[in-house]
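K.L.:
prediction below, plus the sequence it came from.
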Amino acid sequence: MQLNTIKPAAGAKHAKRRVGRGIGSGLGKTAGRGHKGQKSRAGGFHKVGFEGGQMPLQRRLPKRGFKSLARPYNAEVTLSELHALTSEEIDLLTLKAVGLVSELAKTVKVIKSGEISRKVSLKGIGATAGAKAAIEAAGGTVA
């Protein structure tokens, strides 16, 4: 195979439709636009979703739901999940490594759900008041 012999696959290339080029072309006179009406005229078009003055679909339907952009970046960890970890010093990277929080998580907060009976040291991780009290009661620290 030579560079000068390369050709596109059969049917991959096709001629551009040239409208308004006489009756024999099949696209003469009205050039495939039909007769009369806004869509047949030069410059006569409307925005996407326009329904001729009828209330558009996106305005007829009720507004529902909301997805916060901050949601995937704030994660929660329970006390029982912390208790199951083997390491004593816990930070965001540790939690991501063991798969407790998403890789996208930017902040983590410990919530009081479950029990913790071993000493853990939290670095750069928030905790609710109840969770902080439980960790400190077990001999751990929250920094």
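P.N.:
Okay, I see it. Numbers count the residues shown, from 1 in each chain.

K.L.:
drop to CA atoms for contacts and neighbour counts, all remaining ones
P.N.:
OK.

K.L.:
helices of this structure, start to end?
P.N.:
Listed in chain order, the helices found in the chain under DSSP state H are 57-60, 79-84, 92-98, 129-137.

K.L.:
could I get the buried residue list for stretch 86-101?
P.N.:
Ile90, Leu92, Leu95, Leu100, Val101 (16 or more other Cα atoms under 10 Å).

K.L.:
so which pair among those is furthest apart in space?
P.N.:
Farthest pair in the buried residues of stretch 86-101 (Cα to Cα) is Ile90 and Val101. Separation: 12.5 Å.

K.L.:
so what's the nearest residue to Glu76 once chain neighbours are set aside up against?
P.N.:
In space, and not counting its chain neighbours, Glu76 is closest to Lys109: 5.0 Å by Cα to Cα, 6 or more residues apart in numbering. Residues near Lys109 by Cα atoms under 8 Å, 6 or more residues apart in numbering: Asn74, Ala75, Glu76, Val77, Ile125, Gly126, Ala127, Thr128.

K.L.:
dropping in the other structure now:
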Amino acid sequence: MRLHDLKPLPGAKHRKKRLGIGESSGHGKTSGRGHKGQRARSGGSIRPGFEGGQMPLIRRLPKRGFNNSRFKEVVGIVNVGDLEKFFEGGTLVNESILRGRGLIRGHLRVVKLLGKGSLTKQFSIEVDRTSTAAREKVEKAGGNISLCKRPLWEKPIPVGA
């Protein structure tokens, strides 16, 4: 099989619907919108959940629970297997180095080391949190973990300062 032998499955590709191109196309004249009325007009759609002035279902049902998303703590997770894969033995591994290698995203302030994977190299690791399995694996390989206490939020530096 070569690249030129590949064909899409039947029904996977559809021809573009050319609206208003003659009556015999099946989509001529009113272009599949019917005659007059709100939905025949340009911009004539109603918002989701609107029920024509009747009290909508979403407002008839009571509110339940709460949402703490504003104060939710998002933690960057790194596994010991990732350290084995991306770093040389005997190196210092901390938040800025992990961010530079792309193992944690830029906006994450808290880094937690988890124990997935195996570890044979020796590392000196600075993270905010660690699991017991990860600590055991690092210490078994001859490395050490130090937990750093940093503020979870820093005051932004004003522009032009």
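P.N.:
Everything's here; your move. The model shown is predicted, which means the values in this text are computed figures rather than measured ones.

K.L.:
on that earlier part again, of the helices of structure 1, which is nearest Ile116 of structure 1?
P.N.:
Minimum separation from Ile116 of structure 1 across the helices of structure 1 (Cα to Cα) falls at helix 79-84, 5.3 Å.

K.L.:
Gly49 of structure 1 touches Met55, doesn't it?
P.N.:
No - using Cα atoms under 8 Å, Gly49 of structure 1 is not in contact with Met55; the gap is 9.7 Å.

K.L.:
before we move on, back to that, return the closest of the contacts of Lys109 of structure 1 with respect to Gly139 of structure 1.
P.N.:
Closest approach between the contacts of Lys109 of structure 1 and Gly139 of structure 1, by Cα to Cα: Ala127, at 15.2 Å.

K.L.:
the closest one -> structure 2?
P.N.:
Under the alignment (TM-score structural alignment), Ala127 of structure 1 pairs with Thr130 in structure 2.

K.L.:
once you drop chain neighbours, what's closest to that match?
P.N.:
Using Cα to Cα, 6+ apart, the nearest residue to Thr130 of structure 2 is Leu113, at 4.6 Å.

K.L.:
relative to Lys121 of structure 2, how far out is the one you found?
P.N.:
Plainly put, Leu113 of structure 2 is 15 Å away from Lys121 of structure 2 if you go by Cα to Cα, to the nearest Å.

K.L.:
likewise for Arg60 of structure 2?
P.N.:
Taking Cα to Cα, one finds Arg60 of structure 2 at 60 Å from Lys121 of structure 2.

K.L.:
looking at those two, which has the bigger crowd around it?
P.N.:
Higher neighbour count among Arg60 of structure 2 and Lys121: Lys121, with 19 against 8, using other Cα atoms under 10 Å.
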